[in-house]
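**Q** below are the sequence and a predicted model for it; my questions follow.
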Amino acid sequence: MTTQTSAAGPSPLPDTTLATSDTIDVLRYSAFSADPAGGNPAGVVLDAEALDDQQMLAVAARVGYSETAFVTAGDTEARRYRLRYFSPRAEVAFCGHATIATAVALASRTGTGELLFDTPVGEIRVGTTTEGGLIRATLTSVPTHSHPAEETLVEPVLRALRWSRDELDADLPPHVAFGGNDHLVLAVRSRERLAALDYDFDALHDIMRHHGWTTVHLVHRQAPDRLDFHARDPFPVGGVVEDPATGAAAAAFGGYLRALGLVTEPLRVHIRQGEDMGRPSDLYVDLHPDDPRVRVTGQAVVIPDPGQ
């Protein structure tokens, strides 16, 4: 990439190169897994300076993953980059798994260490290291917050999920949690109920679009004495039935746990997601009682080209 920087961060030099969605080089990674058959696939375009919004949207639609990340400017020496995210339907303010994938892709190109991403929600720092031959990335979210969800918000969602109120975990009340974007958090008492998820796509899409929720973060606590969870994340507003790993929701969920008073000392939460889709993913969430930011860690691996 040929870019120049300013006090406001990296900015691209003019580029008149014409490109179509079919000619743009898209890297494909699976995030939050060491196995390309697991995790959440993300597209990554490392050289997107010359692309406009419609071109980026067209690329994301062609790739077909829940999100594709675009590096629209960068300063390699300073390890600072401008990052945007698109689902097949629209731009997304923040995406955790595509951030992890982009960090791993950049670290593969320029070496491990700390990266700084300028995103639509603010600065996101990502540390990268190599463990066991694989690159692991830890993103630090923007400050999180969470507040109880009103019953009038919850009931239509339960109808769309085909769940009843008494199936929810009373110890983990419904909240709207923010970690870069908003997610409705619902905790269910039964692992079997979570595994049997079968929801009304159109109804949930309309509810989420109306309230500006990126996903509905559905969780089940594995044991009362542990903060380990199974999770599922419907994502109809992105044109995707379900996300197999959602870093942004994991960050928001960390803020949710802190808001409930469950974070009384530094701790790590394990979220197992994607298992019921056949794409198991592992997200590790580090929390501190005095810090509203949340750290989300995971690996990302290249998805092999089926044509090779």
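**A** The structure has been received and is ready for your questions. Please read these numbers as outputs of a predicted model, since none were measured by experiment.
**Q** please count neighbours and contacts with C-alpha atoms only from this point.
**A** Will do.
**Q** pull out the buried residues from the strand or helix carrying residue 242.
**A** Here residue 242, judged by DSSP states H and E, is contained in strand 240-243. Neighbour-count burial for strand 240-243, counted by 16 or more other Cα atoms under 10 Å, picks out 240, 241, 242, 243.
**Q** tell me which element the residue lying closest to the last one once chain neighbours are set aside is part of?
**A** Think residue 243. Distance criterion Cα to Cα, 6 or more residues apart in numbering; nearest residue to residue 243, sequence neighbours excluded, is residue 233 at 5.4 Å. Assigned by DSSP H and E, residue 233 belongs to strand 228-235.
**Q** output the contacting helices and strands for that strand.
**A** strand 213-221, strand 240-243, strand 267-273 (3 or more Cα pairs under 8 Å, 6 or more residues apart in numbering; DSSP states H and E).
**Q** structure two is appended below for comparative analysis:
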Amino acid sequence: MNLRTYPEITCYTAFTTDPAGGNPAGVVFNGAALDDAAMLATAAAAGCSETAFVVATDHAARRFQLRYFSPLGEVAFCGHATVATAVALAERIGPGPLVFDTQVGEIALETSTEPEGSVTATLTSVPTRSRPATDAEVSASLAALRWSQEDLDPALPPHVAFGGNEHLVLAVSTRERLAALDYDFDTLAEVMHRHGWLTLQLVWREAEELFHSRNPFPTGGVVEDPATGSAAAAFGGYLRALGALPPSGAFTIRQGEDLGRPSLLRVEASPTDPRVRVSGQAVAIMGAGASTGQGEA
């Protein structure tokens, strides 16, 4: 099947089956025809936090090379756009395994059709890693968030975690603190640019296998991501590093609820495998970022 026959920008919202939920992503199947400037312009026009561009294909091997752009520039890896692209491909060439070549390495995926007809995609991340955040990193971030040290959960210490991109993980002790997010956009963007973080992974632990998350993304020109697959993978590595994985190794992240775009990310991690599996669904939507409620800056 020739994917070039499809429209230049296809929009899916990932980690949901509700067009009003999840995190919208642009998917461009004919990315090989675009140079960097055109990809950036296309991502800006799509208005989503990220757009995935398929720039090379091997249909026989079900292997695709992807690049990702936010409205402000290229991103090495994007989990929700990966899930969106995998679902879009599965709907066109059939479910089954896929391989995506990205700037951070090979991403293996499994896609399957659920009984009600929706498609689930599971990505296996590149090897994750996690390290304690420095006092300076935490202090600068808390100041930009207008939070205090007392807001944090001492059982889940601040880390910088990697799952394709680096994310600062800050766990708060109450759901109310997470809900009342009102940060200094420009100051936090400067802190994140300085340290090379893609988003902040702000979490509250409701139960051993259930977390709530919010992910500021000022480095991409977006106030907040409604669902962040790379951060979910990084968080799995973070819990592994702390020895805090649930016995099953599986847990759920609820994200986007405070934005009115609820998202569900299912994560599986092993104490011995540095890679993490992140699963979710996606659904095609009409239009792009102007209707997502993501609050572009």
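**A** Done, it's in. If you're wondering where the values come from, they're calculated on a predicted model, not measured in any experiment.
**Q** quick TM-score on the pair, please.
**A** The TM-score (TM-score structural alignment, normalised by the length of the second structure) is 0.93; 286 aligned residues with a Cα RMSD of 1.7 Å.
**Q** one step back: the strand holding residue 233 of the first structure against the second structure, how far on average?
**A** For strand 228-235 of the first structure, the mean deviation from the second structure after alignment is 0.3 Å (mean Cα distance after the TM-score superposition for the first structure).
**Q** looking at this, residue 231 of the second structure is in a helix?
**A** Yes - Residue 231 of the second structure forms part of a helix when assessed by DSSP: H, G, I helix; E, B strand; the rest coil.
**Q** run a quick neighbour tally on the residue nearest to residue 243 of the first structure.
**A** 24 (other Cα atoms under 10 Å).
**Q** now do residue 209 of the second structure
**A** 17.
**Q** please say which position in the first structure it maps to.
**A** In the first structure, the residue matched to residue 209 of the second structure (TM-score structural alignment) is residue 227.
**Q** how close does the closest residue to its match other than its chain neighbours get to residue 198 of the first structure?
**A** Sequence neighbours aside, residue 269 is the residue nearest to residue 227 of the first structure in space, at 5.6 Å (criterion: Cα to Cα, 6+ apart). Residue 269 of the first structure sits 27 Å away from residue 198 of the first structure, going by Cα to Cα, to the nearest Å.
**Q** tell me the contacts of the most centrally placed residue in the first structure?
**A** Closest residue to the average C-alpha location of the first structure: residue 96 at 2.8 Å, with Cα atoms, centre = their mean. Going by Cα atoms under 8 Å, 6 or more residues apart in numbering, residue 96 of the first structure touches 139, 246, 247, 248, 249.
**Q** also residue 249 of the second structure?
**A** 268, 269, 270, 271.
**Q** one more: residue 63 of the second structure?
**A** Contacts of residue 63 of the second structure by Cα under 8 Å, 6+ apart are 57, 98, 99, 100, 101.
**Q** what do you get if the cut-off is 7 Å, keeping everything else the same?
**A** Taking Cα atoms under 7 Å, 6 or more residues apart in numbering, we find residue 63 of the second structure in contact with 57, 98, 99, 100.
**Q** show me what it aligns to in the first structure.
**A** In the first structure, residue 63 of the second structure lands on residue 80 (TM-score structural alignment).
**Q** for the stretch 1-150 of the second structure, what spans make up the strands?
**A** In the stretch 1-150 of the second structure, the segments counted as strands under DSSP state E, counting those that start in this stretch are 10-14, 23-28, 50-58, 63-70, 73-75, 96-102, 105-113, 119-124, 129-132.
**Q** the fifth one vs the first structure, average distance?
**A** After superposition onto the first structure, strand 73-75 of the second structure lies on average 0.3 Å away from the residues it aligns with, using mean Cα distance after the TM-score superposition for the first structure.
**Q** just to revisit the earlier point, any idea how far whatever residue of the second structure lines up with the residue nearest to residue 227 of the first structure lies from residue 48 of the second structure?
**A** Alignment note: residue 269 of the first structure maps to residue 251 in the second structure; criterion TM-score structural alignment. Using Cα to Cα, we find residue 251 of the second structure at a distance of 27 Å from residue 48 of the second structure.
**Q** these two: which has the busier surroundings?
**A** Using other Cα under 10 Å as the criterion, residue 251 of the second structure and residue 48 rank with residue 48 on top: 30 against 20.
**Q** who touches the residue mapped onto the more buried one from the first structure in this structure?
**A** The alignment partner of residue 48 of the second structure in the first structure, by TM-score structural alignment, is residue 65. Residue 65 of the first structure makes contact with 41, 42, 43, according to Cα under 7 Å, 6+ apart.
**Q** contact partners for the residue nearest to the last one when sequence neighbours are not counted?
**A** Yep, that's residue 43 of the first structure we're talking about. Among residues not flanking residue 43 of the first structure along the chain, residue 68 sits closest, at 4.2 Å (Cα to Cα, 6+ apart). Counting by Cα under 7 Å, 6+ apart, residue 68 of the first structure touches 42, 43, 44, 60, 85, 86, 87, 98.
**Q** what about the second structure, which of those hold up?
**A** Contacts conserved in the second structure for the contacts of residue 68 of the first structure, using both residues aligned by TM-score structural alignment, their matches' Cα atoms under 7 Å: 42, 43, 44, 60, 85, 86, 87, 98.
**Q** which one (most neighbours) among those?
**A** residue 98 (32 neighbours).
**Q** counterpart of that one in the second structure?
**A** Aligned partner of residue 98 of the first structure by TM-score structural alignment: residue 81.
**Q** pretty sure residue 124 of the second structure contacts residue 111?
**A** No - between residue 124 of the second structure and residue 111 there is no contact under Cα atoms under 7 Å: 11.7 Å.
**Q** just want to know which of these two has more residues nearby.
**A** residue 111 (24 against 21).
**Q** residues contacting the closest residue to the more buried one other than its chain neighbours?
**A** Counting by Cα to Cα, 6+ apart, residue 121 is the residue found nearest to residue 111 of the second structure once chain neighbours are left out, at 4.5 Å. Contacts for residue 121 of the second structure (Cα under 7 Å, 6+ apart) come out as 83, 86, 87, 109, 110, 111, 112, 279, 280, 281.
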